[in-house]
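[1] Predicted model and sequence follow; I will ask about them next.
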Amino acid sequence: MKFKTIFLGVLLVVVSQLSAQNAKEVLFKIDDKPYYTDEFIRIYKKNLDLVKDDSQKDLNHYFDLFLGYKLKVAKAYKLGLQHGTKYQNELNSYRNQLAKAYLNDSKVTSKLIEEAYTRNLTELRASHILISFDESVKGADTIPFYNRALALKNRIEKGEKFEDVAVVESQDPSVKDNKGDLGFFTAFRMVYPFECAAYKTPVGQLSNPVRTRFGYHIIKVTDSRPNKGEVAVAHIMLAKPADNNVALLEKNQKTIAEIYAKIQQGESFEALAAQFSEDKSTASKGGVLQRFGAGQLSAEEFENVAFSLKNKGDISQPFETQFGWHIVKLIDTYPIQSLDQMKVELESKIKRDERSLIITNTLAQKLKSKYSFETNTKEYKNAEKAVTEEIYSQTYELPKDKENLRGDIATINKTKKIGTPSFMNYINSQQKNKLTTKPLNKLVAELYDKWKDEQLIAYYNENLENEFPDFKYIMDEYRDGLLLFELMEQEIWNKSKSDTLGLQAFYESNKGNYQWKKRYDVAILSSTDEQAIQKASSYLQKGKDIDFIKQKLNKDNKVVLMSKSGLYEEDYDVLKKMTSVQSGVNPVFKDGNYYFVVQVKNIKLPENKTISECKSKLVNDYQQFLESHWVDNLKKEFTITIENGTFEKVKAQLK
């Protein structure tokens, strides 16, 4: 759904609203549904500095765009697209994402961001011993596990080697391979309580037993170092064949060695990347990748090599990753970013981390002051009586006779009543967590407090549109934007793909737009050595194949000649630089530091592309053709009443 994300993102730029403006008047009606001046003014002002085309700043033109947009939305409602399950699910999903920004405590979040940034400045190396037990074990039941962990710490402090104790006692399955060593890490790499304990423990010392959801840990911090920041590198890559074809694997290994040999001979890394790298997204840019930090790539070998290069311009030897063969060149190094630069990224990570619970709990406490919460004592007592000891063995079932459990157990803000079944279902759902609090009345009270927090946050979430006008505006427009996407998909995009007769007719009427240029089936040989390329030209004229020529000229581990073959259009990079392109072996020519000789095996004259050969562009053009006639048809389908006098007042106000 990446396309939908892009579409809606662009759409929301066009129609975003952030604050209420002036008293509203009816600007126009579509089938008696009014659309108001305040929305038009709000949207126009928001977009005034965003649009690049000055024509779109013209109020008459902008009005036409706005009217066209509302006509499309009206068509979507007319078709009933707002009732679709897919639409409802996506709208709810978006609202949940948008609401996250409001279900937050800014002060607590800021402190967590600062803490994470400070820790991110330093990479720690630590080992641990884990005493594992279930997450549901609480209170006094954890004491035996704590004492066992503490006893292991005492043994180490009395002289036993940490690694020896870890191998025998730790219940982390990876201990067999790493003896408890977890390597280097920074913030967010470990569960939060573990991270906190590690960063509070001096190098060379042991932590006290620390509880996480996995059990108790004894942590030994063995090293620390400044965060290495980021690096920018370029690479030449030969991709690993998808089928692991042995012959191709061997060919790639040989070719990467040849490329490295040419680099060692002084040839340009960037030029070789442009010619031979199979990473198409970077080859034309000399192989340059976006800069990255440790742990950000999925290939650890690549990171290790990149960070091992010390000076700008250093080049690695060929090495292999799961993606293929690489040669890496260091472009630059970058120290860790400032707090302001990392703030958005850190906040995003916090929301996905255990730290988010700290924020949620703080919000719940604030809402207890903001909203009234009244408990119906009678209903609460009925609920309490309905819970039995089976809940501890996770075999509890809700009572079949629910006569006493049908009332309202709570009221929020004197307006929203919540039925007792809601709390009973919550209790039933929580027994999977292996509840241990006793006696039963204490457990029910504990669960009620948690349920109460959830209900307060849910009530707050449900009323965000009333609490925050900007939230309401964004939701209203995303709702319409999503409907428009569904409509476009149904009326334009799907039609352009499935309407084979219409597509064929459009193709026949526009064949001239879909043509191959003159194409050449060629072998292209290149070298920085003029004598070598002249010899290669001579061999080609004698009918020798490429493998024979390379075997003759690439000797003594020295690569002087490279080649590529294929069917290329006349404006292909090398071909367009030639004075003329003829059948057979063409004259040697020079471009920059390279000499080229091109053998033309076959020439294909310009011809029409078949539909399958131009399908992507053809469908895109057909979509644009259909859409260009769409609004005109909608204007005929709906009754439109424009309040011209009101629009003139709006124009005067905005000017």
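    Okay, I see it.
[2] Going by C-alpha atoms from here, please, whenever you check contacts or count neighbours.
    Noted.
[3] Which helix or which strand is home to Lys495?
    Assigned by DSSP states H and E, Lys495 falls within helix 494-498.
[4] got it, and Pro34?
    strand 33-36.
[5] contacting residues around that strand?
    Lys24, Glu25, Val26, Leu27, Phe28, Lys29 (C-alpha atoms under 8 Å, 6 or more residues apart in numbering).
[6] ok so, going back, and the helix holding Lys495, what does it pack against?
    Here helix 494-498 touches helix 500-509, helix 615-637, going by 3 or more C-alpha pairs under 8 Å, 6 or more residues apart in numbering; DSSP states H and E.
[7] Could you tell me how far the helix or strand hosting Ser127 lies from the centre of the chain?
    Under the criterion of DSSP H and E, Ser127 resides in strand 122-132. Computed by C-alpha atoms, centre = their mean, to the nearest Å, the chain-centroid distance of strand 122-132 equals 29 Å.
[8] what comes up buried for the next helix or strand after it?
    Once the chain leaves strand 122-132, the next helix or strand it forms, by DSSP H and E, is helix 143-157. Going by neighbour count (16 or more other C-alpha atoms under 10 Å), the buried part of helix 143-157 is Phe145, Tyr146, Ala149, Leu150, Leu152, Lys153, Ile156.
[9] what's the answer for stretch 488-504, then?
    Met488, Glu491, Ile492, Trp493, Lys495, Ser496, Lys497, Leu503.
[10] C-terminal to the helix or strand encompassing Val168, what's the next element?
    In this assignment (DSSP H and E), Val168 forms part of helix 162-169. Using DSSP H and E, the helix or strand that follows helix 162-169 in sequence is helix 175-178.
[11] Next up, a structure to set beside the first:
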Amino acid sequence: MRINKIILGFALTLNCLAFAQSEKKEILFSIDDKPYYTDEFSRVYNKNIDLVKDESQKDLNQYMELFVGYKLKINKANKIGLQNNVKYINELKSYRTQLSKNYTSDTKVTKALIEEGYNRSLKEIRASHILITVDENAIPADTLKAYNQALDIRKKALAGEKFDDLAVRFSQDPSAKENKGDLGYFSAFRMVYAFESAAFNTKKGEISMPVRTKFGYHLIKVVDSRDNRGEVTVSHIMILKPATTTDSQEDIQKPKSRIQDIYTKLKQGENFESLANQFSEDKNSAPKGGLLPRFASGQLSSEEFENVAFGLTIPNSYSEPFESQFGWHIVKLVDKHPIKKLDEMERELDTKIRKDDRSRLITNSLTTKLQKKYTIVRDENLYAKIKALVTDKFYSSDWILPTNMKDYNQVLFKVENYEVKATAFLSNLDSQQKSNLKIKPIGKLVDYVYQNFVDTQMTNYYNDNLEKEFPEFANVIEEYRDGLLLFDLMEKEIWEKAKQDTLGLKNYYNANQNKYQWKNRADVLVASSTKMDVVKNARKLLKKDQTADFLKETLNTKEVVNIMTKQETYEEGSDNFPKNGKFKIGVSDVYKDGEFYFVNKVSKIVPAGTKTLDEARGKVINDYQQYLEDNWVSDLKKEFKVTINQEVFERLKASMKK
């Protein structure tokens, strides 16, 4: 974000929690009758005082000057309308959204979920399941039917029938016919949260009770548990099995024979990546030397491949040829990626949680708190009127809104002083037809949608009023807002102006030419080589006034670069002036520095003098920017009326020095 670029000497816009002050809030000064208070001044001073290196800025009088100057700039930014810039508005909105997460999330719940997710990520569970599908919004009768069906299957398993046979017979997961319900190994965040929780809470060898997810009811049998193997990066060479089924032993043996030939080449020292590029039949990885994206257990469709890959322990070692359901492979280990520590994964886990079903727990926690915090006042007659409008056509998405919505442009309920119109709820109801809700009777469905709508409105109201609820949040947002405005203002009024105001820049340069002076300079040619005899020959040629190009043409060949040259102009006393070099015209002796031999030739001495504007442009622009900024506050004081309450300031200084 642009705020990271705001390094203006006066650190007023750092985003940290505000320092609370207990003194009475009074008007310290005003700018065009806009008041600024003692509490903000003391809070900002105390917050930034340890960051200020200039001792003069720690003086309260001096700090007052800086603070007033800062507020003058913000007033200027608002006066010229920078607060209406779309880019500024979007950036401020984005920052507020990020910061508000600390206030709209239950930190205890979030922390518990992070710790739970991390602890589970240390393990890998192997499980099988049987799925009985039922719609997420199914009516109670259908839900109960699916539950009882799952319960009956569980009884069969507990009575001794094989779980995998039951999966083939009863599971409505299409893959069960092939995998017999076996899901392989998985860790945290690989399955939906309810399924994951049931799997991690079921002991090895046991079968869970029916578990409800958005897909239906699951029976989960935990087959095994092991430590998480982390992730691995490998390259592979693959020879595919024949595309069609064949009984020919020759066709069956061809892939095996070919992979064995490649393996022999590897053992003879040939490059793995080159062989993969030339022979591997995995078209995606072959051009990259066989390199595959890093993966964890259960992410590939071949358990054999995963086991061989994780079995390799030494980087750059490779496996013997092995067979999978796809063909024959040789795998080379590139790198292993073990599970990180909790503090290293905290941000990553938080992101995963917010994208996962777990996030509902955080949302529900906040909703519960808000339901206790706010009293919802509803117009019961209006609500009854709305319920009477909704018919069973809702279930088939054929229900339509009343033709005259003006009759419902009334307040349906209030959250504190925030009024929500019936028209908004009706529109929400209309949109919910696409959700395929099956709750019956229709009155209960309306109540369900209404409660969710109220919860959303409460959350929105709470979020919109964070500044009123939390003074420290308001302070941080205000400082960030000012920081963005100040950056935009500086860019417009100072930085860009200094670059584009060519006449002003030239006048400043003419008035300050004494600041832009060259010292004595020397044009130096430096020739270097690892071979002393080459440099000696170069020295002889330089003494004959030969050029750098002549040296390279004479001393280098097509196969070998014996001599290298560099020609630059150096100021007298500069740190990068060639060693053993003398500030006079002529050729130096040969000297050694590190592994190289050198010779220098000074061809010209340029006397000290004034730099041209082009030669000093970068420095002149920087100095001109500072000049403009130094005089800027004085100009702003003429543009705006500043009134300081000196009596209040003296009392404030006295209290802050205690």
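    Noted; the coordinates are in hand. Fair warning: this is a prediction, and the values are worked out from it, not measured in the lab.
[12] List the TM-score for the superposed pair.
    The TM-score (TM-score structural alignment, normalised by the length of structure 1) is 0.64; 542 aligned residues with a C-alpha RMSD of 5.9 Å.
[13] who's in contact with stretch 600-607 of structure 2?
    By C-alpha under 8 Å, 6+ apart, stretch 600-607 of structure 2 touches 519-527, 542, 578, 581, 583-589.
[14] same question, stretch 521-541 of structure 1
    267, 549, 553, 560-568, 584-585, 587-588, 593-603.
[15] let's go with 6 Å and repeat that
    560-567, 593-602 (C-alpha atoms under 6 Å, 6 or more residues apart in numbering).
[16] Distance of whatever residue of structure 1 lines up with Pro35 of structure 2 relative to Asp64 of structure 1?
    In structure 1, the residue paired with Pro35 of structure 2 according to TM-score structural alignment is Pro34. Pro34 of structure 1 sits 16 Å away from Asp64 of structure 1, taking C-alpha to C-alpha, to the nearest Å as the criterion.
[17] re earlier: of all the helices and strands packed on helix 494-498 of structure 1, which one is nearest Phe471 of structure 1?
    Closest to Phe471 of structure 1 of those, according to C-alpha to C-alpha: helix 615-637, at 29.5 Å.
[18] residue contacts, Val210 of structure 1?
    Taking C-alpha under 6 Å, 6+ apart, one finds Tyr216, His217 in contact with Val210 of structure 1.
[19] let's go with 8 Å and repeat that
    Taking C-alpha under 8 Å, 6+ apart, one finds Pro193, Phe194, Ala197, Tyr216, His217, Ile218 in contact with Val210 of structure 1.
[20] isn't Ala234 of structure 1 right up against His326?
    No. Using C-alpha atoms under 8 Å, Ala234 of structure 1 makes no contact with His326, being 9.9 Å away.
[21] So which of these two has more stuff around it?
    More neighbours surround Ala234 than the other of Ala234 of structure 1 and His326, with 27 against 23 (other C-alpha atoms under 10 Å).
[22] Aligned against structure 2, show me the partner of the more buried one.
    Using TM-score structural alignment, Ala234 of structure 1 has no partner in structure 2.
[23] same check, this time on Met475 of structure 1
    The alignment partner of Met475 of structure 1 in structure 2, by TM-score structural alignment, is Ile477.
[24] Look at that match and say how many residues are nearby.
    Counted by other C-alpha under 10 Å, the residues lying close to Ile477 of structure 2 total 21.
[25] hang on, Asp223 of structure 1 is in a helix, isn't it?
    No. Secondary structure of Asp223 of structure 1 (DSSP: H, G, I helix; E, B strand; the rest coil): strand, not part of a helix.
[26] Lys4 of structure 1 versus the nearest residue to it once chain neighbours are set aside, what's the distance?
    Sequence neighbours aside, Arg125 is the residue nearest to Asp223 of structure 1 in space, at 4.9 Å (criterion: C-alpha to C-alpha, 6 or more residues apart in numbering). Arg125 of structure 1 sits 42 Å away from Lys4 of structure 1, going by C-alpha to C-alpha.
[27] So between those two, which is more surrounded?
    With neighbours defined as other C-alpha under 10 Å, Arg125 of structure 1 and Lys4 compare such that Arg125 has more, 19 against 13.
[28] ok, average deviation of the helix or strand harbouring Lys29 of structure 1 from structure 2?
    Assessed by DSSP H and E, Lys29 of structure 1 sits inside strand 26-30. In the superposition against structure 2, strand 26-30 of structure 1 averages 2.1 Å from its aligned positions (mean C-alpha distance after the TM-score superposition for structure 1).
[29] quick one on the thing from earlier: show me how to select, in ChimeraX, the buried members of the contacts of Val210 of structure 1.
    To isolate the buried members of the contacts of Val210 of structure 1 in ChimeraX, using 16+ other C-alpha under 10 Å:
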select :194,197,216,217,218
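[30] Among the contacts of Val210 of structure 1, which ones are in strands?
    Among those, the ones falling in strands (DSSP state E) are Tyr216, His217, Ile218.
[31] Report the separation between the second one and Leu124 of structure 1.
    Computed as C-alpha to C-alpha, the His217 of structure 1 to Leu124 of structure 1 distance reads 16 Å.
[32] repeat for the last one
    Computed as C-alpha to C-alpha, the Ile218 of structure 1 to Leu124 of structure 1 distance reads 15 Å.
[33] Would you tell me what helix or strand the closest residue to Leu485 of structure 2 other than its chain neighbours is located in?
    Excluding its sequence neighbours, the residue lying closest to Leu485 of structure 2 (C-alpha to C-alpha, 6+ apart) is Ala77, at 6.2 Å. For Ala77 of structure 2, the host element (DSSP H and E) is helix 60-79.
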